[in-house]
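Asker: take a look and give me a structure for this.
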Amino acid sequence: MNDKVLRTLEFDKIKEQLLSFASSAIGKEKAAQLMPSQDFEEVVRWQEETDEASTVLRLKGNVPLGGIFDIRPHAKRAQIGGMLSPQELMEVASTIRAGRILTRFFEDLNEEEHHLKIINEYMEGLFPLQELQQTITYAIGDHGEVLDSASEKLRALRNQLRTNESRVREKLESMIRSSNAPKMLSDAIITIRNDRFVIPVKQEYRSVYGGIIHDQSSSGQTLFIEPQAVVQLNNDLQEIRVKEQQEIERILIELSAAVGEHTNELLENVKVLAQLDFIFAKAGYAKQIRASKPLLNNNGRVKLFKAQHPLIPRDVVVPNDIYLGEDFTTIVITGPNTGGKTVTLKTIGLCTLMAQAGLQIPALDGSETAVFKSIYADIGDEQSIEQSLSTFSSHMVNIVDILKHVDHGSLVLFDELGAGTDPQEGAALAISILDEVYGRGARVIATTHYPELKAYGYDRSGVINASVEFDVESLRPTYKLLIGVPGRSNAFEISKRLGLNDSVIQHARSHIGADTNKVENMIASLEESRRQAERDRLDAADYLKQAEKLHKDLQKQLREYYEEKDAMIEKAAGKAAELVEKAKEEAETVISDLRKMRLEKNAEIKEHELIEARKRLEEAAPSQRKTKKPSSQKTDRIFKPGDEVKVLSFNQKGHLIEKVSDKEWQVQMGIMKMKVKESNLEFVAGSKEKEVKHLATVRGKDYHVSLELDLRGERFENALSRVEKYIDDALLAAYPRVSIIHGKGTGALRQGVQEYLKNHRSVKRIRFGEASEGGTGVTVVEFK
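Answerer: Predicted coordinates:
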């Protein structure tokens, strides 16, 4: 991408914002090097990895990316035999530890079955290096100090140091606590000069303590003296310190050599950690600006829903829908200054650059953008004092360069095309430039003031006018983009609102041609029509929401009704069964008593009579109807429109009207139509099977009959035949009322149908439909 275009569209400011979301220096370095790609497959992968990182942030809130350092120079110096400082070794261990913490973090995520394909690929490139980390951590502290545990020799030397320091301090403390000390010492303290313990002695008493003078105060009145009595002890301390330093150097060289042995693995770890930090920086930035993953295409199609300029605060920016590359490839935007034309250009340009750089864009889900081979922009005041170029000349230099390279894979953004010169010549030049770029197949958005370009979109296919809306009442732009509506001049309306005399305005109107007035009136009409259409769309959306809510409520009530009905039937049957069982027990007792009486008194009661009495009693018991639960068994039957099915959750039969999605059908059950999942349907009979069954048998009560018969388009004889058959079916279904649709037409069909119905023995009365039922085009039939 051209660096000038990136600066013009302010992509560098996006990168500056992105830097703050990186956790490490190497992550910030990756973010600072970010550039858009022209490779479609690469852009797709970048977007997918950003989306995976966004998913992790949504699930976990954050990612443990602390403790990562740029250890590349440390590893390379160790590889060639250099000695690393304790601080550098600590950074190496910290970076290894950060990689292992990340590994555990993503292992836990994978156990939760979150699919992070790309991130897992990066994680596979991390080397654990646990042994090296432990070796360094055992010797180097978190603040970069060499620990006593680094070696036994170092521990012993430091123990000697502490012991000797205690001896020196005890000796000096006895001196500063002596009776003469307050008179000879400037202060009763022990201090250090040149790594040796000393005491502050007044100038006139320096000979009392002897020893070595290491320093004096700025006034010269105090000398810092190492008394002769502790000189040898200080010498011993210094000797131990030298040995300690030698041992520390030996330890650092040994640890550096261990780091050098793993230089390649460490460099690979840095590369992976930098990439992960960069990916999660992109995801964090997307979360901050409430961005979404765009759909990508390779054919120049752009669809941005409620797109916002990412550098303008959300509470100020006005979101806009922007379409390009499908029905039209060129947009010409007209409208007043400060109306938002330039912001619209920068929004689409910046969103495209962000998408091609793997960043999510500030637009709603479902937005789509193309991967362009090149993006060109001529935006802003290009006046150059150094090159002695006017605004027009500077724009033309830029445009000439664009025309040298633009092709069908380009997105071109022109701001105020042709401005800065004679209006007539500028408009002609703008039209010619647009024709040239359009002819090469590029996607173009241009802004202009010239009224001649308002008609440009009407004369050419693939070109459409647009404008930024201006509120004449408030004298403010609304910053809303109106695609398909050219901008119109508001000078007269604004002048009138500001109090200019009507006679002056009318005189001004007289100087404008009739064609111009006609175009302005047409644009005003278009704007009003658009506003009305928008209001109607919002009203329709509200009605749709209300209807969907009502539909869901009715479905719920119907389901509850059938469940309650089945429960009551089961309860009643159960109660009846209990009563019968009790009666059977009592009858059994009576029969037992009768047998006993026959045996005792030789009563003439025959056994077969007792058996028959018991059998009649058992047959009298009502059978309890069990409600069939929705079957979990699936069928291989492929459903077709017209099939008779059973809706398991309602235990009702109906027929399929049409398939509304992969797993849902619209089903007619009596007077209700509703969407039902395919898993909730049980096949009863196909449409052909139903016809055969009708010829052979009488339809039962479960046969579905529509509540209306549509005769429109039928011949008279065929219509009467259908009416006769339909009335019979409706009577069998026990419907109290049905409707016959015959239309208005000439009235012959309506008259014939009504004559037949009047003479039918089962018809109670007939009437025309109400206005809401279809009026005189419908006859409502009521049965006896």
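
Asker: contacts, neighbours, all on C-alpha from now
Answerer: Fine.

Asker: check contacts around Val302.
Answerer: The contact partners of Val302, by CA atoms under 8 Å, 6 or more residues apart in numbering, come to 322-326, 367-370.

Asker: buried ones only from these, please, as a PyMOL command.
Answerer: The buried subset of these, as determined by 16 or more other CA atoms under 10 Å, is captured in PyMOL by this line:
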select buried, resi 322+323+324+325+367+368+369+370
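
Asker: a markdown table for the contacts of Val302, including distance to Ala587 and secondary structure?
Answerer: Below are the contacts of Val302 laid out as a markdown table (distance: CA to CA, whole Å; DSSP: H, G, I helix; E, B strand; the rest coil):
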| residue | distance to Ala587 | secondary structure |
| --- | --- | --- |
| Ile322 | 86 | strand |
| Tyr323 | 85 | strand |
| Leu324 | 88 | strand |
| Gly325 | 88 | coil |
| Glu326 | 86 | coil |
| Ser367 | 79 | coil |
| Glu368 | 81 | strand |
| Thr369 | 85 | strand |
| Ala370 | 87 | strand |
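
Asker: structure for this one too, so we can compare:
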Amino acid sequence: MHQALAALEWQQVLQLVASFARTGAGRDLVLNTAPAFGPGAFRAYGLARDMAQLLARSGTLPLSSLEGLSLLQAPEGGWSPQELLELVALVRTVEEVRQAVLASSPGPFLGELVAELPNLSGFLAWCQARLDEEGHILDAASPALAQARRNRERLRQTLQQELDSLARQMPFASGPFTLRRDRYCFPIPATERGRVQGLVLDASGSGATLFVEPFSLVELNNALAQAQAQIREEEERILGELRAAFLSRRQQLLAAGQVLATLDAFQARVLFGQHAQARLLPPGEGEVFRVVEARHPLLDHELAPLREKVLGEAGNRQPVVPTTLEFPPEVRVVLISGPNAGGKTVALKTIGLLVLMV
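Answerer: So this is what the prediction gives:
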């Protein structure tokens, strides 16, 4: 089988189909597609038929983000806020696709596949109440976090008032207040050090400027540092909750990701078929083999731009003569003869590919 697939350039055809996938997982699934026969062929046809009907009714599926699948495969699960955001995006994609398919009254094969997707609407809402779209933890994540952030804002306002007052009292300062060691202070010329009661936090490279924390700022800076520590502690607790929640759903989400990849792969098949102006045919039964105006996807001039984009070379750009053949039941062997470059190999490869693609 491997030699036959190579001779028929099966992998190049799969590359054309995979170019219509929206996700990396869907693309990989297309590229690893093996020809289906027997019950597998009927299921593949049923999924493709149902997908074509869905696309005609509702348009393409909202397959936007499956990057979180690789994160779920990592054993440690110590995800950063940005990585957690990717996992939330995966959950959102699962839920959006599930709802989109169910709303379209899917056919039996597609309906059976989508039934494997879990209802994650509640979990998605829980995640979105904790992380915003940029990966920042929301005040609504916990009452303790909201209270700590309010305390910090109140302290900042008090500090601002004290800083403004001190600035008016120290016109000799080298500049406005600044931060050193996460503490508010003023740049003071070393020659004016005796005029400011406070702690020296730092000095310029030349030593000409000292960064002094006036005594009136010490308690406020301490309180602000304590508030920020409380915020960091609560934020880390919330991130821990999110990590634990995703760890507990790891297998469920990985399975859902495989369903999304399958949906993406079959959507890519249908989109490629539409682009190629192809027909979706059920697997044949009986002993009659009939091909009507078949076109080889690697030679069809209409697909030259796609081949150039995906394969790096357009190949044939001239109109091709479609292949039409019919083998009645009593015919077991057909001999094709003719001059060189007369289309014998093209006809054989076209028939072979059609058998694989059905």
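
Asker: overlay the chains and give the TM-score.
Answerer: For these two chains in superposition, a TM-score of 0.77 is obtained (TM-score structural alignment, normalised by the length of structure 2); 336 aligned residues with a CA RMSD of 3.6 Å.

Asker: thinking again about what came up before, pick the one among the contacts of Val302 of structure 1 closest to Glu644 of structure 1.
Answerer: Proximity of the contacts of Val302 of structure 1 to Glu644 of structure 1 (CA to CA) peaks at Ser367, which lies at 41.5 Å.

Asker: what lines up with the closest one in structure 2?
Answerer: Taking TM-score structural alignment, Ser367 of structure 1 has no aligned residue in structure 2.

Asker: am I right that Asp70 of structure 1 sits in a helix?
Answerer: No - when classified by DSSP: H, G, I helix; E, B strand; the rest coil, Asp70 of structure 1 is found to be coil rather than part of a helix.

Asker: my read: it touches Lys28, true?
Answerer: No - taking contacts as CA atoms under 8 Å, Asp70 of structure 1 lies outside contact range of Lys28: 10.8 Å.

Asker: quick one: neighbours of Phe783 of structure 1, just the number.
Answerer: Applying the criterion other CA atoms under 10 Å, we find 18 residues in the vicinity of Phe783 of structure 1.

Asker: isn't it up against Val763?
Answerer: Yes - using CA under 8 Å, Phe783 of structure 1 is in contact with Val763, at 4.6 Å.

Asker: re earlier: export the contacts of Val302 of structure 1 to CSV and tack on distance to Arg162 of structure 1?
Answerer: Formatted as CSV, these follow (distance: CA to CA, whole Å):
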residue, distance to Arg162 of structure 1
Ile322, 76
Tyr323, 78
Leu324, 79
Gly325, 80
Glu326, 82
Ser367, 70
Glu368, 71
Thr369, 70
Ala370, 71
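
Asker: which one of the contacts of Val302 of structure 1 sits closest to Leu695 of structure 1?
Answerer: Proximity of these to Leu695 of structure 1 was ranked by CA to CA; the top entry is Glu326 with 54.4 Å.

Asker: spatially central residue in structure 2, please.
Answerer: For structure 2, the residue lying nearest the average C-alpha position, counting by CA atoms, centre = their mean, turns out to be Ser65 (2.2 Å).

Asker: ok, now which ones touch that residue?
Answerer: Under the criterion of CA under 8 Å, 6+ apart, the contact partners of Ser65 of structure 2 comprise 23, 86, 89-90, 93.

Asker: what does Arg765 of structure 1 give?
Answerer: By CA under 8 Å, 6+ apart, the contact list for Arg765 of structure 1 reads 758, 781-783.

Asker: just the ones in helices from those, please.
Answerer: Counting by DSSP state H, the part of those found in helices is Lys758.

Asker: need the buried ones from the contacts of Arg765 of structure 1 selected in PyMOL.
Answerer: Typed into PyMOL, the next command selects the buried ones out of the contacts of Arg765 of structure 1 (criterion: 16+ other CA under 10 Å):
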select buried, resi 781+782+783
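
Asker: and the contacts of Arg765 of structure 1 as a markdown table, adding distance to Tyr561 of structure 1?
Answerer: Formatted as a markdown table, those follow (distance: CA to CA, whole Å):
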| residue | distance to Tyr561 of structure 1 |
| --- | --- |
| Lys758 | 38 |
| Val781 | 28 |
| Glu782 | 27 |
| Phe783 | 27 |
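
Asker: longest helix in structure 1, please.
Answerer: In structure 1, assigned by DSSP H, the helix with the most residues is helix 514-601.

Asker: what is that helix packed up against?
Answerer: The helices and strands touching helix 514-601 of structure 1, judged by 3 or more CA pairs under 8 Å, 6 or more residues apart in numbering; DSSP states H and E, are helix 607-619.

Asker: got the residue ranges for the strands in structure 2?
Answerer: Under the criterion DSSP state E, strands of structure 2 are mapped to 178-180, 183-189, 198-203, 209-214, 289-294, 323-327.

Asker: pull the residues that contact the fourth one.
Answerer: Contacts of strand 209-214 of structure 2 with the rest of the structure, by CA under 8 Å, 6+ apart, involve 174, 180, 183-190, 193, 196-204.

Asker: biggest helix in structure 2 by residues?
Answerer: Under DSSP H, structure 2 gives helix 215-248 as its longest helix.

Asker: helices or strands next to that one in the packing?
Answerer: Under the contact rule (3+ CA pairs under 8 Å, 6+ apart), helix 215-248 of structure 2 is packed against helix 81-103, helix 143-169, strand 183-189.

Asker: what's the closest of those to Leu72 of structure 2?
Answerer: Within these, the stretch nearest Leu72 of structure 2 is helix 81-103; the backing value is 8.0 Å (CA to CA).

Asker: for the closest one, give me the average deviation versus structure 1.
Answerer: Relative to the matching residues in structure 1, helix 81-103 of structure 2 has an average distance of 3.2 Å after the fit, by mean CA distance after the TM-score superposition for structure 1.

Asker: and that helix, how far out from the chain middle?
Answerer: For helix 81-103 of structure 2, the gap between its own C-alpha mean and the chain's C-alpha mean amounts to 9 Å (CA atoms, centre = their mean, to the nearest Å).
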